[in-house]
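**Student:** need the 3D shape of this:
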Amino acid sequence: MEEERARLITSEDTSYGGVVTFNASADQGSVHVQVPEKEERHLANGRTPQNPGRHRRKFTLMSLATMNFAACMCYAIPAPFFPGEAQSRGVSDTAVGLVFGAYAFFCMVTGPLFGKYINVIGAKFMLVAGMFVAGTCSVLFGMLDYMEGDVFLAFCFLIRGLEAVGVSACYTASFAIMAKEFPDNVATVLGTLEIFTGAGMMIGPPVGGALYSLGGYKVPFLVVGGFMLVCAVFMPLILPKQSDRDSVSEETASLVALLKVPSTYVSSLAIMTCAAVYAFLEPTLQPYLNLKFDMTEAQVGLIFLLSVGLYTLSAPLWGWLTDKGVFPRLLMVLGLLFTAASYLLIGPSPLLESIFVEGNDLWMVLVGLGLSGVSLGAALVPTFPELLKSAREAGLEDDSLATYGLVSGVYNCMYSLGEFIGPTLGGFLDDQYRFPVASTATAGFGGVVVIGMSFFYFYENRRKKSQSSCNDARSSH
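**Tutor:** Just a heads-up that it's a prediction; the model follows:
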């Protein structure tokens, strides 16, 4: 009788990838279910073998991919024609760089704020509202065709800044939703989403250049801004309902706690550097190629396509390797090292004149852009998972929308800081010293960061080994 009243039922369920154990006690009138640790989180979210959330994840991924593509299209279309158009209206290269940099500046300022209050605003509402703001501002940017001189420049700053606020809301919400929905495959999903980010960056410049050639200044902004607004209209229907509230205290979602972890600064520096070296090209490459090789806006758009295309193709691989634990920090360091080296070719650098007699050959620019696209993915993709590790070290609550929002805000803030520094400093250096020297300075900046990261990781590994040896010695006594 006792054996019948207390029985152990063990079931092998392949949907959980392990053994599920049920302990039933008739005396206590209770049932205890033991599942593999990895699946506890999914059961807590209400997912079962009959309802595994597969469709939900598909629609979430589809929604985030659409947002990434549309936002990057809006961001990238001015690159082939805006610098030349602004110069024809009396705007200097430095001011053009500031216009590109202003976009990043407003993203940088608002990213942490959106991350802090994502629990209050709601992730889905933040994403959709940000898309509406960004699309509307892109349309308004096309209306600047009727302005000249200082008025043109002032409204460039105003509208581009407001567009940046909308995009900042989009990306902060997107990264938080991604980390919440795919906690065990963050880098792989990030690499997959970078396909659509890269697609928007690839298609944006040639489409912008082609539409500019067909219809003038305002047509690219009207078309792409309108596309963004259409996506915003349908987004609430596609994106599944998000869990916008977490019972997380201020202490467990504290930016101060995250900033106490040293690795946070190293990952943030890597993010900023990746963004800066790429964004350096936005205000500088088009005038240089036009002057040196007499290229049209459409041809410059195709040149931009090379770097972004290779980044897009390689990003999923770097994400998969990161999730597999294949030395993500080594990927970051080597990625930045080769990215810095690529900018010596893009210039091409005066340092290479003794090696290549014809230092202004187009092939060097193309090889440099291709190398930068591949290596930039290796440097950038592992940074978000590294920030999540830092958050866990800081004691922030795991699998919490508040934590993911905070990390997303830091990521977007540092990326935007790099996007601000790159065009602003790049435009100034291009004005003062011309493109080859400016590109060499960018390579030098990347090299210095690589040295700093290498020293930190070497020191941290030695410290951890020393602590582990001390703990082993204490335990043996």
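
**Student:** all contacts plus neighbour counts: C-alpha atoms, from now on.
**Tutor:** OK.

**Student:** output the contacting helices and strands for the longest helix belonging to the chain.
**Tutor:** In the chain, taking DSSP state H as the definition, the longest helix is helix 435-476. Applying 3 or more Cα pairs under 8 Å, 6 or more residues apart in numbering; DSSP states H and E, we find helix 435-476 packed against helix 262-279, helix 281-293, helix 328-346, helix 401-433.

**Student:** out of those helices, which is closest to Ser375?
**Tutor:** Closest approach to Ser375 among the helices and strands packed on helix 435-476 (Cα to Cα): helix 328-346, 4.5 Å.

**Student:** what residues sit buried inside that closest one?
**Tutor:** Applying a neighbour-count criterion of 16 or more other Cα atoms under 10 Å, one finds 328-346 buried in helix 328-346.

**Student:** residue ranges of the helices in the stretch 51-200 of the chain, please?
**Tutor:** Under the criterion DSSP state H, counting those that start in this stretch, helices of the stretch 51-200 of the chain are mapped to 54-76, 82-88, 93-116, 118-121, 123-142, 149-181, 186-215.

**Student:** need those in JSON lines with distance to Val407, can you?
**Tutor:** JSON lines is the format used below for the helices of the stretch 51-200 of the chain (distance: least, Cα to Cα, whole Å):
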{"stretch": "helix 54-76", "distance to Val407": "17"}
{"stretch": "helix 82-88", "distance to Val407": "33"}
{"stretch": "helix 93-116", "distance to Val407": "7"}
{"stretch": "helix 118-121", "distance to Val407": "11"}
{"stretch": "helix 123-142", "distance to Val407": "14"}
{"stretch": "helix 149-181", "distance to Val407": "8"}
{"stretch": "helix 186-215", "distance to Val407": "13"}
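
**Student:** could you also give me the structure for this next sequence, so I can compare it with the first?
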Amino acid sequence: MTKKRFNRNLSLIFCLASQFFNCVAISVPSPFLPRETELHGLSSLTTGIMLGIVDFENCLFSFMWNKIAVRIGMRNVLKIGNLITSLSTALFASVHFIPHAQSTTFVMAGLAIRFLLGIGSSACWTSSLTIAGSLFLEESVWVLSILAALGGVGMVSGPAIGSALFTVGGFWLVFVVCGGVMCVSCITMFIWLPNSDKGNDAISKKDQSQDVPYGKILCNPRTLIGLIVGMFSASCWTCIDPILEPQLRTEYGLTEDKTALVFLLLSGTFFVSSPIVGRFVGKPYCMDSIFVVIIGLGIAVGSFLLAGPCPLFKIEKLELWMLLVCLSILGLTNSLIYVPAQDLTFNISNLELPENVDRTLVRGFLSSCWVTFYSFGFGIGMVFSGSVAQYTGWAWTMTSYAGGCVLFIVIVSIVKVREILLLGVCKPKYETLNSS
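**Tutor:** The predicted model follows:
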């Protein structure tokens, strides 16, 4: 193995580790933060704000880190993001020692630390996507799908790891241990993360012969539809989070540990199927990514309608095994939506940019756009499903998402028909992201 290839693989490992630990840091407080807020005399709204502020910040700060990367380089952004994330995770243990009577202090401290975590999280997301996509141009879709899968593992592992540590030593031990492990990983990254092949991946404005045409990038139909579909994919992924546990508990009598296994099943299907889909999407022998999105949305329509089941079907209740099958299919279909949406977004060869536009800056901008759209969909999915379920119940909530899938099938189909009419061929003649 050559030194260049070794450095490239080592950089990918650090990107994967960053994605995993970042998602663990975001999700680890979710099982026991509600209890801590109740002890301080606060409502569940406080818990929701503390947990959701990170996704909101990803929408705000990803573009800021992309601008900073112009000066210091994406690899330094990755290091700084991991440093902030690890320190803020360990620091969150301090809120446990705030007296229960000082509820205002608890809220201010908790929000401040989670706010700091959100700043680091946005840096990790943006830099890891940009670096991984730039290192493996011929396998970008597959590499990004692995990043997504590992992020999903981190989101699932966070509550599980936190619950185990909470049983051993309580609230403070969870964040001290997780933050400590992340600090060790961060120190390792500072020491061994290879420099870019150019020695420094920071790019100053004066070195650019032409500015990045941000408006042209965002107005490209395939890029825009990729971002919007990615946002809807995130919404579909999180829509069941606030409503699945009450449904399984009231309708099927499942305990919390069994409900956790159901969530693990849903995440597991996405974790397994996402890299497989990434191996095929964007390849010359694979159909256009827009068609893959349409297929994924079509399967999702049936899964959502059956998972309800739709009240129009006059079916009172599904058997538990049928519901589990529907949820597993939803995990599979999410990979059929998420992965091709990334291919549509990060396919810079389709943008027809001038040769003197720096591709690293373009990928950094697209990464910021992706993080912003995906984080917004991540948050809006929980808010929308929770609001609809409060007034209509589980069945109509699932039916509403089936309707959303139908709407997106129409939108994506219109984009494809437009391409056919403009180009006069059934398949657009563009160089795919994964072509050599």
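
**Student:** list the buried residues in stretch 63-75 of structure 2.
**Tutor:** Residues Phe63, Trp65, Asn66, Lys67, Ile68, Ala69, Val70, Ile72, Gly73, Met74, Arg75 are the ones in stretch 63-75 of structure 2 that count as buried (16+ other Cα under 10 Å).

**Student:** for the last one, give its distance to Leu193 of structure 2.
**Tutor:** Summarising the geometry, the distance separating Arg75 of structure 2 from Leu193 of structure 2, computed by Cα to Cα, to the nearest Å, is 8 Å.

**Student:** cool, and the fourth one?
**Tutor:** Here the criterion is Cα to Cα. By it, Lys67 of structure 2 lies 21 Å from Leu193 of structure 2.

**Student:** show me what contacts Ile419 of structure 1?
**Tutor:** One correction, residue 419 of structure 1 is Glu, not Ile. Going by Cα atoms under 8 Å, 6 or more residues apart in numbering, Glu419 of structure 1 touches Gly101, Ala104, Phe105, Met272, Ala275, Ala276, Tyr278, Ala279, Phe280.

**Student:** alignment lookup: it to structure 2.
**Tutor:** Under the alignment by TM-score structural alignment, Glu419 of structure 1 pairs with Phe378 in structure 2.

**Student:** and its match, how far from Ala234 of structure 2?
**Tutor:** Computed with Cα to Cα, the distance linking Phe378 of structure 2 and Ala234 of structure 2 is 5 Å.

**Student:** likewise Ile131 of structure 2?
**Tutor:** In this view, Ile131 of structure 2 and Ala234 of structure 2 are 22 Å apart by Cα to Cα.

**Student:** among the contacts of Glu419 of structure 1, which pair sits farthest apart?
**Tutor:** Between any two of the contacts of Glu419 of structure 1 (Cα to Cα), the greatest distance is 15.7 Å, for Phe105 and Tyr278.

**Student:** what's the matching residue for Thr126 of structure 2 over in structure 1?
**Tutor:** Structural alignment (TM-score structural alignment) places Thr126 of structure 2 against Thr172 in structure 1.

**Student:** test my guess that its match contacts Cys413.
**Tutor:** No. Counting by Cα atoms under 8 Å, Cys413 is not a contact partner of Thr172 of structure 1; they are 9.4 Å apart.

**Student:** of those two, who's got more company?
**Tutor:** Thr172 (33 against 28; other Cα atoms under 10 Å).

**Student:** residue contacts, the more buried one?
**Tutor:** Counting by Cα under 8 Å, 6+ apart, Thr172 of structure 1 touches Gly111, Phe114, Gly115, Gly405, Ser408, Gly409, Asn412.

**Student:** can you rerun that using 6 Å?
**Tutor:** Listed by Cα atoms under 6 Å, 6 or more residues apart in numbering, the contact set of Thr172 of structure 1 reads Ser408, Gly409.

**Student:** Thr37 of structure 2 now?
**Tutor:** Here Thr37 of structure 2 is in contact with no residue (Cα under 6 Å, 6+ apart).

**Student:** and what of Ala298 of structure 1?
**Tutor:** Counted by Cα under 6 Å, 6+ apart, Ala298 of structure 1 has contacts Pro206, Gly209, Ala210.

**Student:** what distance do you get for the first one to Ala298 of structure 1?
**Tutor:** Going back to what we said before, that points to Pro206 of structure 1. In this view, Pro206 of structure 1 and Ala298 of structure 1 are 6 Å apart by Cα to Cα.

**Student:** now Leu98 of structure 1
**Tutor:** Leu98 of structure 1 is 24 Å from Ala298 of structure 1, where distance means Cα to Cα.

**Student:** got it, and Leu387 of structure 1?
**Tutor:** 38 Å.

**Student:** next one: Ser400 of structure 1
**Tutor:** Between Ser400 of structure 1 and Ala298 of structure 1 the computed distance is 45 Å (Cα to Cα).

**Student:** same check on Arg41 of structure 1?
**Tutor:** Applying Cα to Cα to Arg41 of structure 1 and Ala298 of structure 1 gives a distance of 50 Å.

**Student:** how about Leu306 of structure 1?
**Tutor:** The gap separating Leu306 of structure 1 from Ala298 of structure 1 is 13 Å, by Cα to Cα.

**Student:** for stretch 227-243 of structure 1, list every residue counted as buried.
**Tutor:** By 16+ other Cα under 10 Å, the buried positions in stretch 227-243 of structure 1 come out as Phe227, Met228, Leu229, Cys231, Ala232, Met235, Leu239, Pro240.

**Student:** just the ones in strands from these, please.
**Tutor:** In strands, judged by DSSP state E, none of these are found.

**Student:** need the residues you listed in a markdown table with distance to Ala187 of structure 1, can you?
**Tutor:** A markdown table is the format used below for those (distance: Cα to Cα, whole Å):
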| residue | distance to Ala187 of structure 1 |
| --- | --- |
| Phe227 | 28 |
| Met228 | 26 |
| Leu229 | 29 |
| Cys231 | 25 |
| Ala232 | 26 |
| Met235 | 24 |
| Leu239 | 21 |
| Pro240 | 21 |
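
**Student:** tell me which two in those are the farthest apart.
**Tutor:** The widest separation within those, taken as Cα to Cα, falls between Phe227 and Pro240 and amounts to 21.2 Å.

**Student:** in helices only, show me the buried residues of stretch 227-243 of structure 1.
**Tutor:** Of the buried residues of stretch 227-243 of structure 1, the ones assigned to helices by DSSP H are Phe227, Met228, Leu229, Cys231, Ala232, Met235.

**Student:** residue in structure 2 paired with the third one?
**Tutor:** Under the alignment by TM-score structural alignment, Leu229 of structure 1 pairs with Cys183 in structure 2.
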